[in-house]
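S.K.: Sequence plus the predicted model coming up.
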Amino acid sequence: MTRVKQLSMNHFVTQREGNIVSDMGNEKVMLNIENGKYYNLGTTGGEMWELIAAPIVVSEVVTKIMTKYDVNKEQCEEEVLSFLAHMYEEKLVQVTTQK
C-alpha cells in the first residue's frame, strides 16, 4: 500500500482491522491490538469512526458531520482532516485515492 503524504478531501478512508472499539457513555474508546495503545475518540470522533466502517470519501464525512452539527464548512474540513490524518499516522485507518 502506498503511503499518502497529505490527506485531502478527495481521498477515501476506511477503518483498519485490529482495533477493539467500545462505547463508554456517549463516547467511543479504542484499543489498537498492534501497538497496545488506547484512544478516546470522543463523541464526534466516534461518529466519524462509524462513518468510515466502509470506504468513504473524506468530503462526504465532512458533509455528514456538517448536517449533524452547527459548524461552518472550513472549520469542519480542517477538524475532519486533522482527526483522520492523526488516525492515519497511528495506522488506525487506511487511505486510498479510490474506493
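M.R.: Received, thanks. None of the values given here were measured: they were computed from a predicted structure. Numbering: from 1, shown residues only.

S.K.: rest of the way, CA atoms for contacts and neighbours
M.R.: Fine.

S.K.: what kind of secondary structure is residue 77 in?
M.R.: Of the three states, residue 77 takes helix under DSSP: H, G, I helix; E, B strand; the rest coil.

S.K.: Against that first model, consider the following:
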Amino acid sequence: MMKNDVVSVSQKNVFVQSQGNIVSDMGGEKVMLSIHNGKYYNLGEIGGRIWELLAEPSEVAQIISLLMAEYDVEQQECEQEVITFIERLSKEGLIEFGEDHGHL
C-alpha cells in the first residue's frame, strides 16, 4: 500500500496486480478470489478492464486515457472512478505500488 493511501492522476504512481488472486470471467464481468484474504470480489465489466490493464505496471493517467478511448465517459468522471477503484484495490492488498520497468 502507498505511504499516504492517496492516488492522484498528476503523480507518476505505478500500480500492478498483486500475486495470489484467481480471476474468472462470468458473463462479461470479472470476479476474483483473493487467496491471501479469502474474499471474493465482483470487479464488474469496467473494473475487470482496469484489472486487465494492471497486469503490467501502469500509471493511473495511462489507465484513464485508455478507458476514455474505449468508453463514452467524461474525463472528470473517469478520473474519479478510476482513482476510487484503485484506492480500494490497494487498500484490499489486490494491487501493489511499484515501478514501471517497461522502459528499461
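M.R.: Sure, I can see it. Just so it is clear, the structure is predicted and the values come from calculations on it, not from any experiment.

S.K.: Give me the TM-score for these two chains.
M.R.: Once superposed, the chains reach a TM-score of 0.93 (TM-score structural alignment, normalised by the length of the first structure), with 97 aligned residues with a C-alpha RMSD of 1.1 Å.

S.K.: tally of neighbours for residue 6 of the second structure?
M.R.: 14 (other C-alpha atoms under 10 Å).

S.K.: Give the closest residue to it in space, chain neighbours not counted.
M.R.: Nearest residue to residue 6 of the second structure in three dimensions, chain neighbours excluded: residue 87, at 7.1 Å (C-alpha to C-alpha, 6 or more residues apart in numbering).

S.K.: That neighbour -> the first structure?
M.R.: By TM-score structural alignment, residue 87 of the second structure lines up with residue 85 in the first structure.

S.K.: so where in the first structure does stretch 16-27 of the second structure end up aligned?
M.R.: Counting by TM-score structural alignment, stretch 16-27 of the second structure falls onto residues 14-25 of the first structure.

S.K.: which residues touch the matching stretch?
M.R.: Contacts to stretch 14-25 of the first structure, defined as C-alpha atoms under 8 Å, 6 or more residues apart in numbering, come from residues 28-34, 49, 52-56, 91-95.

S.K.: how about 6 Å then?
M.R.: 28-33, 52-55, 92-94 (C-alpha atoms under 6 Å, 6 or more residues apart in numbering).

S.K.: does the equivalent of residue 45 of the first structure over in the second structure belong to a helix or a strand, and which?
M.R.: With TM-score structural alignment as the criterion, residue 45 of the first structure lines up with residue 47 in the second structure. Secondary structure from DSSP states H and E places residue 47 of the second structure in helix 44-53.

S.K.: I am finished for the moment; much appreciated.
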